[in-house]
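Undergrad: Here is my input, please return the structure:
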Amino acid sequence: MNKLPNAELVMIPGGTLITKTPEEGRQLAMLIARHTIHNIQNDLDELKQGRSVYSVNPDSLTAASQVVALEYQTIAAANNYWRDQ
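TA: Here you go, the predicted model:
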């Protein structure tokens, strides 16, 4: 098995949901979504094989976008919607 390094299997990169800006929050949401996928499928070869199928499937892309949106919603709440800016 071509396994991902343990550093890629961290669920919350950096150990916090707190970000300085909404843009950083969005980037963190995407990173968390990727880490979630890596934890579900940590075999790089299997992960790459499936990419050719889901990367062109509108339903798969919509589902991935929904996961990122949910992660972003959580991060935004953790940051009090960046009211202190």
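Undergrad: From here on, just use CA atoms for contacts and neighbour counts.
TA: Will do.
Undergrad: Where is the longest helix in the chain?
TA: Counting by DSSP state H, the longest helix found in the chain is helix 58-78.
Undergrad: What is that helix packed up against?
TA: Helix 58-78 is packed against helix 22-40, with contacts defined by 3 or more Cα pairs under 8 Å, 6 or more residues apart in numbering; DSSP states H and E.
Undergrad: The helix it packs on - contacts with which helices or strands?
TA: helix 58-78.
Undergrad: Quick check: buried residues in the helix it packs on?
TA: 64, 67-69, 71-76 (16 or more other Cα atoms under 10 Å).
Undergrad: Serialize those residues to a markdown table and add fields for distance to residue 39.
TA: Below are the buried residues of helix 58-78 laid out as a markdown table (distance: Cα to Cα, whole Å):
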| residue | distance to residue 39 |
| --- | --- |
| 64 | 15 |
| 67 | 15 |
| 68 | 16 |
| 69 | 19 |
| 71 | 16 |
| 72 | 19 |
| 73 | 21 |
| 74 | 19 |
| 75 | 20 |
| 76 | 23 |
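Undergrad: to compare against the first, here's another:
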Amino acid sequence: MVTSIRVSNELRDRLRAQAAREGLTLGAYLARLADAEDRRERLQSLKATIAATSSVEIATHSAESAEWESAELADQ
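TA: From the prediction side, this is the model:
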């Protein structure tokens, strides 16, 4: 399905020029911009979650990770 969005002529021209420099259609370029924004939001959320993590939780995670990393895998 295709749709139209209303933007100023100046913005449309900027986006078209940016897309052309990347060798993309305007639709593909807008999809890439949307994907980049989704990624930025996910990373911002992750950063906030890490910042809210207590030092006890970080220490527990580090200890558990170290234990898993030092474990030897064997077929039984």
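Undergrad: Next, the TM-score between them, please.
TA: The TM-score (TM-score structural alignment, normalised by the length of the second structure) is 0.33; 31 aligned residues with a Cα RMSD of 2.8 Å.
Undergrad: Mind telling me what element the residue nearest in space to the middle of the second structure is part of?
TA: By Cα atoms, centre = their mean, the second structure has its centre lying nearest to residue 39, at 1.8 Å. Secondary structure from DSSP states H and E places residue 39 of the second structure in helix 26-51.
Undergrad: Which elements pack onto that helix?
TA: helix 9-21.
Undergrad: Which strands or helices does the helix it packs on pack on?
TA: helix 26-51.
Undergrad: Now do the next helix or strand along the chain from the helix it packs on against helix 26-51, angle only.
TA: Next in sequence after helix 26-51 of the second structure, counting helices and strands by DSSP H and E, comes helix 55-70. Orientation check (axes from the mean of the first three to the mean of the last three Cα atoms, to 10 degrees): helix 55-70 of the second structure against helix 26-51 gives 110 degrees.
Undergrad: roughly how far apart are residue 40 of the first structure and residue 52 of the first structure?
TA: 18 Å (Cα to Cα, to the nearest Å).
Undergrad: And the helix holding residue 39 of the second structure, what's buried?
TA: 26, 29.
Undergrad: Return the distance of that helix from the chain's centre.
TA: Chain-centre distance of helix 26-51 of the second structure: 4 Å, with Cα atoms, centre = their mean, to the nearest Å.
Undergrad: thought residue 75 of the first structure was touching residue 25?
TA: Yes: in this structure residue 75 of the first structure lies within contact range of residue 25 using Cα atoms under 8 Å: 6.2 Å.
Undergrad: rewinding a little: and the buried residues of helix 58-78 of the first structure, which two are the farthest apart?
TA: 64 and 76 (18.3 Å; Cα to Cα).
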